[in-house]
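**Q** Show me the folded form of this:
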Amino acid sequence: MHIGSQLYAPNGFKSLEQGLVYHFLNNDSQRCRVLLVTFGAVHDQEESSAISPDEKSARVAFLRRDHFEEAIIAEQLLPCTTSAELPPWLGTTTIALLRARRSIAPELSDRHESRIDATLAHLWPAIERLGSILASEKPDYELNKIARASKPRQNLTRFRLAFYSYIAFGMNRWALHYSIQKIGKWDRGATEKKFGRPSIAYGERHGYSACSAEIRKKIIEGYRRFSGQGVHLREVFSQTMNTIFGCVTMTNAQKLKVFAQPNGEPIPTERQFHYVISKEFPLEDRQVIKFGYTRARNRLLASQGRFMEAVGYLMEKAESDAFMVPEQPLGFYEHSLLPNLWVVRSIDMGSGLITGIGFSVGSEISAAYRMAKACQLLDKVWFCSLFGVTIEADEWPSVGGSMHDIVDRGPGATIGAHARSTGWHPIIKELAPSHAGQSKASIETSHPKAVKHEGAPQHSVTSMTIPQLAAREIRRVIMDNQSKNIGTRLNNVAVIARVLPTPIHLWNYLSQMGRSLAVTKQRDEVIREYFTQVEVKVCDGVVYFMEQRFDSPALQDSGFLRIASTRDRHTAYILDVCVRHIFVAL
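**A** This is a model prediction of the structure:
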């Protein structure tokens, strides 16, 4: 037990009352007594004027030493399970809150700090004589002598209160802070006086109070009726004054347009209107109403953390999205502008590695998403060879798809973006909200970015063919996987293991550790489930598709041409933009 220990008597004991908290001050061996103090509301016995029961006060309690020790042993006097940090008149205020207030407005807190310093300066003679004061027969009288001798003379009750508060709460200067928990919380609706700084232009008593329940109700009703997307608060105020408050527009002596109430009823000013709205509706709600949820989320709402924090394995979640290649290819003969190439990318949220790519011409279609899923499942060396791109296995090592697919509400969300067999579909299909790029930020931020030029509209033209553009985008994916900085994705274990902050190195590290949920399939099954199904015809010992002739030694050795010669149409599978390969179903 130490000075300031907080005790209570559950059933009362001798001079101690139940329901009060007592602070231990001194165990005097000379007088064989224990000195305690409790804080609350009492009437002063020495000064002529009585203190109101609502005022702050400190009352000293005496207990014989043997009685005190008896109460401790018999558990008639128990320590408080939760000790208060500050005196009871500070309510639920904590030291942390007082420190925070000082850091928010340091220019204002200096004034309060100086008040505490002044109080401590007057208390210092008493603190220096702490032992003799607590050992005296009447500690309050000794404190009163010091208060009278102070220059200037101190109020006796407040001096004793400050002394006991400072000692009982561990000589903490915050115990001398003024009460703040009720500041600004009194009811202002009971008076018709207008609050705030008096008007210099119109006079001290000009205007009405906006604190009455009736005016606040009308202001809130007006905001709910007239606020909306793109509506400025000034327009809401104008419509509220005309419709709800029944005002008319008039010209005052300064030739300014003002609102006037024909019946002389009280009306708010524009600033009062804004104040009531700010108190009733949080800033986030008002921004969502005016600008829409997407803009408010992008600019105002606090971050909810990184998306990759929700995953711990490779291919636990995969995001897919499409972008348009800005360059337009030229026709081979007439040199007319051909449709743009669209590219679909799929990214692993755990490592940031781009695991799949698909293509379409002219627009974003579901077949491009289906091709990206096929790319995820296939060996990348074989897949890239279909487009004439030669790579090594370690340049794009990912093989396997994800069972949690995240796309936006476009072609990627349709049934055509998935495998033909429902058993191959992802277990979880997550759709991001429309026009909300942050909902799948991993893939959105991985798209190639171009500098926006100012001036007249312009477009880029390239001499590359569409298949050549597709090959270039494949090489871009490989380059991004090897060069993108993903240092924020590395945890301490990966840093200690000296994993380079690139997607491909993090993928290799997690794959080596067995932290992967990727699902793999056989190549023939992937072709049948994800490639685009078409009809071809067999003629002259070869296969024709859209008047283009396809042949290979594997086709000749398969025996398919001898069996298929009696039928006109046969099933085959192709990849969009891949013009040199076709796969015939045997």
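**Q** C-alpha from now on. contacts and neighbour counts both.
**A** Noted.
**Q** and the longest helix for this structure?
**A** helix 106-128 (DSSP state H).
**Q** Name the residues of that helix that are buried.
**A** 109, 113, 116, 119-120, 122-123, 126-127 (16 or more other C-alpha atoms under 10 Å).
**Q** Looking at the residues you listed, spot the one nearest residue 424.
**A** Closest approach between those and residue 424, by C-alpha to C-alpha: residue 109, at 65.6 Å.
**Q** can you pull the contacts of the closest one?
**A** Residue 109 makes contact with 101-102 under the criterion C-alpha atoms under 8 Å, 6 or more residues apart in numbering.
**Q** Distance of it relative to residue 102?
**A** From residue 109 over to residue 102 the distance is 5 Å, taken as C-alpha to C-alpha, to the nearest Å.
**Q** Kindly report the same for residue 249.
**A** Residue 249 is 46 Å from residue 102, by C-alpha to C-alpha.
**Q** For the comparison step, fold the sequence that follows:
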Amino acid sequence: MKCGSAILAPDGFGQLKAGTTFYFLISDGLRNRARVVMFDEDGQQAYLVTFTRLEFEEALRQGQLVEDFSHDWYAPWIPKCSRISQQQLEQQRVSPTESYDAKLNRRFAAIAGLVAKAPGILSADNLESLISQHAKDLKPQQNSTRVRLWFLSYMIFGENKYALMPNTHRIGKWDRSSKTEKRLGRRGWQSPDGGYPVTAFMKEKILEGFRRYNATEKSEDTIYRNVLVKTFGCRSRNGCGKEAFYHPNGQPYPTFDQFKYWVKIQTNPSALRNARLGQSKARSQSGSLGSFSDKLYNINQIVEFDGFYPSAKLVGLTEGTAQDAFCVVRGTCDYSGAVVAIGFAKGNETREAYRMALFSMAIDKVRFAELFGLTLEPDYWTSHGLSKVLVFDRGPAAGMDTETALDWLSRLELTPTHSGQSKATVESSHPRNRKNNDRPSHLQSEFNFVQAARAEILQVIKDNKTSDASGRMTEEDWVEEFSPTPHNIFKHYDSLGRNSAIGMPFETAVRTFLTSHSVSIRRDAVYLYGRKYNAGSLINTGVFDRVARSGVIQAQAYVLTMCVRHIWIEIEGVLHELSFVLTAGIDPDSSDISLYDLRKINEARLNARSLRRAENPAIVQGLNDWFEHEAGISAENLKRMPGSSPKRDGASRRDESDTKHVLGGK
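**A** Presented below is the predicted three-dimensional model:
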């Protein structure tokens, strides 16, 4: 215990009352004296209490007096400004006549003589008399009570000049509820003595009116006007050339400043900001509450999903015209910021695109890229495995069947609508478009859908390897001396086993996430919308031999809709991966088309076959007419005769001889 230590008397002790804090001043062994100081709540007076040293120490041993170790060494009457720098307090003042520094220096000058002789004064029998005499000797003379307060405060609170700070933070905090005769505060320049005081009843009506008529599209003036007219019953009139509100019955109503002030006082700042700006805008203008990754410790612990639309137009398959871009769905690891999943959909965002993204997350990325005709190095994209916690927005993915995902999914979180900050990790990872104020234009790509999907896979690899992830790096990460990119963070923690993903066999991922479509198994191949697929493993099953005996077999195959280079068909419980059958006359690049394009080609094929069936009779009849005109005889002049072929007689032999003679035969 030292000078300035806070002391409590739990049950009271002598002059010390329970529940009051006292401050230790001195323990004088020569005079067998211990002194403590008590301050009043307002910091206006200091009271000195003296004990014998033996009495004081015995009270400490018996627990009648205990030290309060939570004491922060600030004067108790200035809690509001105790931890604020003096410079900041000066900046908050309005039109000061004397700076705080000058005020503190003036007060310290009044006690400087006492501080110089402090050891002798604190031990003196007549301490208060010495302080009073010192106050009278000052020029100009000072109030002895005030000088005693300054001196004891300075000595107790660390001999710090800051302890002499004036107690001004309570100024203006008195209760005004009983003052209802006239409006309080500064006099107005338009009507110095006009207006009404804000009573408790008026406060209730102000808050009630604001809650009823507030709307984000309304200005403050509109809300105030609606409250005055519809809640307070005021009207508008023109008097002395000025428009003003009045009440027909002379009842009180608030001014605009009173209305704003009491709305602010009676509402939570955050709630008021949400009410005036809307939740989304208020959140965007509020301070950061921390990063989503701050509470995570593993990669793939949480993965956020969201879709976006590339701005460039694509090339149509048949005519080469500009086509609307497709939707790209990305899944981003909250901890590392790495993109770990990607899916595609033609046109709008669909649930199938999210299922494709989950499929890509579950399987090895080298295998996934191969399905699009890309040969990927293993180190390009290292993520592999499903996260057990997914975050979707309330779009098409919100209807995901979670019952079928119980084996691997532990939590599915749906963010509020129009709340991008709820999944800020994936939102911030989307590619950005540069904007300007030039005349309208659009970007035209030379990619078709599959080529654009390949480009998006490349973009994921670029983003993972080049994005700045410095904000996600810990001190331990910097020591490892790797570049702060999502790819490196993911790779580092994966090598340490800090990966919350779970594995899934490729065949299970196909059955779980890919869409099934009808196929026809014929004697030579499997047909999906007219396209031939085959595989050696399928031939070995003998299914084509069975088809040759029974005709066509209808079955279901799993399809990656954005690229139909491969399909998967299940025969007798075994999943077979089939590849597109390329013949000598087919361009190898034609294998890389989407299911949507394959459907268009199949539709064109069916239309052409229908056209052939419709044209055939007319073509044959036209040619028959031409033949009859040229030959003078009908091309279809056959008639059926009874009996078998006639026997060779003399007449038939003569006809045969004449025919040979005409044709030059022998």
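**Q** if we can go back for a sec, just put the buried residues of helix 106-128 of the first structure in CSV and tack on distance to residue 387 of the first structure.
**A** Shown next, in CSV, are the buried residues of helix 106-128 of the first structure (distance: C-alpha to C-alpha, whole Å):
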residue, distance to residue 387 of the first structure
109, 70
113, 75
116, 79
119, 84
120, 83
122, 88
123, 87
126, 91
127, 88
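**Q** Whichever residue in the second structure pairs up with residue 481 of the first structure - how many residues pack around it?
**A** When the second structure is aligned by TM-score structural alignment, residue 481 of the first structure is paired with residue 464. Look at residue 464 of the second structure: counted by other C-alpha atoms under 10 Å, it has 24 neighbours.
**Q** What's the first helix or strand after the host helix or strand of residue 263 of the second structure?
**A** In this assignment (DSSP states H and E), residue 263 of the second structure forms part of helix 256-266. Sequence order places helix 269-277 as the next helix or strand after helix 256-266 of the second structure, per DSSP H and E.
**Q** The residue mapped onto residue 139 of the first structure from the second structure and residue 135 of the second structure: what is the separation?
**A** Aligning on TM-score structural alignment places residue 139 of the first structure opposite residue 127 in the second structure. Separation of residue 127 of the second structure from residue 135 of the second structure (C-alpha to C-alpha): 13 Å.
**Q** Equivalent analysis for residue 310 of the second structure, please.
**A** From residue 310 of the second structure over to residue 135 of the second structure (counting by C-alpha to C-alpha), the distance is 81 Å.
**Q** which of these two has more neighbours?
**A** Relative neighbour count places residue 135 above the other of residue 310 of the second structure and residue 135, with 22 against 19, counting by other C-alpha under 10 Å.
**Q** show me the contacts for the more buried one.
**A** For residue 135 of the second structure, counting by C-alpha under 8 Å, 6+ apart, the contacting residues are 110, 141-144, 147.
**Q** Which residue ranges of the stretch 351-500 of the first structure form strands?
**A** 354-361, 404-407, 428-431, 461-462 (DSSP state E, counting those that start in this stretch).
**Q** Packed most tightly, which of these would that be?
**A** strand 354-361 (a mean of 26; mean count of other C-alpha atoms under 10 Å).
**Q** helices or strands up against that strand?
**A** For strand 354-361 of the first structure, the elements it packs on are strand 341-348, helix 366-377, helix 466-483, judged by 3 or more C-alpha pairs under 8 Å, 6 or more residues apart in numbering; DSSP states H and E.
**Q** Report the aligned residue range of the first structure for stretch 487-495 of the second structure.
**A** Residue span in the first structure matched to stretch 487-495 of the second structure, by TM-score structural alignment: 504-512.
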